[in-house]
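In: Fold the stuff below for me.
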Amino acid sequence: MSDGQRVHMAPMKVAVIAASSRVRASLQALVEPNPALEFVGSAADAETLVDCLAGSLPDVIVTDIEPEASDALKALFEIGHAPPALVLLSDDPDGDWILDVLPADALAILPLNAMPAEIVMSIEAVAAGLCVLPPDILAKLLSGRKPSHEAASGEPFEALTLREIEVLAMLADGLGNKEIARQLDISDNTVKFHVSSIFGKLGATNRTEAVMLGMRRGFIMV
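Out: Next up, the predicted model:
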């Protein structure tokens, strides 16, 4: 997209659910200085947040909600037709319980002691429709997730998004992350998330393999 064609994007609306007022204040302080994000409210639990937001839904929810409180979080996601993305801060990010409390299509799971930059970067990633997951959780999710398509051999695989196909085509052209970011007018970090997602969906371990698998499955033509 050329400079003259760039469209102004509204800030992503971010809400916080955390039992501790200190944690809520810290997360609010991370969001507010970022011009791409808009802090819209916080609460100690999902029900209170619903009342606070008066029926509207944020684009992203950041929460340290405990597993036993997951029903409240799921209820919040059932309010709207398009569920918000989720950034989950947990002291047990590798636990099996995670698989039962992930109602969002785009989500991030981070340890409670994650660095501020990691949290902000994860908010931006899930707002872009990406996932940020520990390797163990990703493997569990992929093993239990129904694939979108099947290859000619019958081997299941997941479909790529339109943006992922764009990135994959640029990988096939031999472009590096910085050049892809420049051409698509996105950040280097967003390109990294897209590349990681492509690798995960195609089962690739490097760029060359991703391009070969993408060609074999009809996502790109070279």
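
In: use CA for all of it now, contacts and neighbours both
Out: Fine.

In: Which elements pack onto the lengthiest helix in the chain?
Out: Ranked by residue count under DSSP state H, the longest helix found in the chain is helix 188-202. Packing partners of helix 188-202 (3 or more Cα pairs under 8 Å, 6 or more residues apart in numbering; DSSP states H and E): helix 116-127, helix 162-172, helix 177-184, helix 207-216.

In: give me the element residue 71 is part of.
Out: helix 70-77 (DSSP states H and E).

In: Now residue 65: closest residue in space that isn't a chain neighbour?
Out: Nearest residue to residue 65 in three dimensions, chain neighbours excluded: residue 18, at 6.3 Å (Cα to Cα, 6 or more residues apart in numbering).

In: List the contacts of the one you found.
Out: Residues near residue 18 by Cα atoms under 8 Å, 6 or more residues apart in numbering: 24, 42, 43, 44, 45, 63, 64, 65.

In: I'd like the structure of this one too, to check against the first:
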Amino acid sequence: MTEKTSRAIRVLVVDDHPYIRIGLAASINAQGDMNVVGEAGNGQEAIQAFQDLNPDVILMDIGMPRKSGVEVVQELRAMKVRTKIVMLTMYEGDEDVYQALKAGAEGYVLKGMSHQTILDAIRTVNRGERFVPPSVAEVYARHNPALELRPREREVLALMVAGKSNKEIASKLNIAEGTVKCHVSAIFLRLGVTDRAQAAMVARQRGLARV
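Out: Prediction:
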């Protein structure tokens, strides 16, 4: 292992997959200018680990149980903390990128990128700069806030992606079936699609829904 500098970057690694955490921790701990001070497996654990460890940088998955990565960022920023945050995700949908950066993350990298890119992201945000690779920045630039789904439309879309009918969605959300139809029409318009299959495909591509 490389000898550590006197002020190594203290990193908290947050991911719900143990093997990913192990790989990231090994890569980080092999560097002379950074080390892992803790790990967490979900969003709730991330908040507690932050409070216990006060790391310089949090490297965090965006899709986790018991609070998503975006929710953790929002909570930490509400606490006015200065810890830098790099979102680590499989997804490059424009909604994922938009929500993460809007919440206050300083960096955004994909799990398919090299470990060197992730290490560069940690160093960059620790210096007070933003780290968004060109491919991710291009996706972010395509996001149109004017076409954002409203909260209820997001709920309807998530149930559509799960294969629920209008009647089932109405029952689940305790609203009229006619209201669901209105929401579905609005969703089609905002996503630029003409049917439920296209809506589901676009929702997955853009990070608007998970399956």
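
In: thinking again about what came up before, just tell me the aligned range of the longest helix of the first structure in the second structure.
Out: With TM-score structural alignment applied, helix 188-202 of the first structure matches no range in the second structure.

In: Can you state the residues of the second structure onto which stretch 31-49 of the first structure aligns?
Out: On the second structure, the counterpart of stretch 31-49 of the first structure by TM-score structural alignment is residues 28-46.

In: Let me see the residues that make contact with the matching stretch.
Out: Stretch 28-46 of the second structure is contacted from outside by 1-5, 7-18, 21, 25, 49, 53, 55, 64-69, 71-72, 119, using Cα under 8 Å, 6+ apart.

In: Stretch 125-142 of the first structure too?
Out: With Cα under 8 Å, 6+ apart as the test, stretch 125-142 of the first structure has contacts from 12, 59-60, 85-87, 93-94, 98-99, 105-110, 122, 190, 193-194, 197.

In: Just the buried residues of it, please?
Out: For stretch 125-142 of the first structure, burial by neighbour count (16 or more other Cα atoms under 10 Å) applies to 125, 126, 127, 130, 131, 132, 133, 137.

In: do you know how far the first one is from residue 117 of the first structure?
Out: Spelled out, that is residue 125 of the first structure. 12 Å (Cα to Cα, to the nearest Å).

In: Please narrow the contacts of stretch 28-46 of the second structure to those residing in strands.
Out: Among those, the ones falling in strands (DSSP state E) are 9, 10, 11, 12, 13, 14.

In: give the contact list for the corresponding residue of the first structure for the fourth one.
Out: This points to residue 12 of the second structure. Counting by TM-score structural alignment, residue 12 of the second structure lines up with residue 15 in the first structure. Counting by Cα under 8 Å, 6+ apart, residue 15 of the first structure makes contact with 39, 40, 41, 42, 58, 60, 61, 62.

In: and the third one, that's in a helix?
Out: What that stands for is residue 41 of the first structure. No - if the criterion is DSSP: H, G, I helix; E, B strand; the rest coil, then residue 41 of the first structure is strand and not within a helix.

In: now for the second structure, which residue lies nearest the mean position of the chain?
Out: Taking Cα atoms, centre = their mean, the centroid of the second structure lies closest to residue 62, which sits 2.8 Å from it.

In: So residue 16 of the first structure sits against residue 61, correct?
Out: Yes - here residue 16 of the first structure reaches residue 61: they are 5.6 Å apart, a contact under Cα atoms under 8 Å.

In: Can you tell me which of the helices and strands packed on helix 188-202 of the first structure is most buried?
Out: Highest mean neighbour count among these (mean count of other Cα atoms under 10 Å): helix 116-127, with a mean of 20.

In: Now do it: which range of the second structure does it align onto?
Out: With TM-score structural alignment applied, helix 116-127 of the first structure matches the range 115-126 in the second structure.

In: With the first structure overlaid, how far apart is that stretch on average?
Out: With mean Cα distance after the TM-score superposition for the first structure, stretch 115-126 of the second structure departs from the first structure by a mean of 1.2 Å once superposed.

In: hang on, the earlier thing: give the buried subset of the contacts of residue 18 of the first structure as a PyMOL selection command.
Out: Buried members of these can be picked out in PyMOL with the line below, counting by 16+ other Cα under 10 Å:
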select buried, resi 24+42+43+44+45+63+64+65
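
In: any chance of the contacts of residue 18 of the first structure in CSV, with distance to residue 178 of the first structure too?
Out: Formatted as CSV, the contacts of residue 18 of the first structure follow (distance: Cα to Cα, whole Å):
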residue, distance to residue 178 of the first structure
24, 34
42, 36
43, 39
44, 40
45, 40
63, 32
64, 33
65, 36
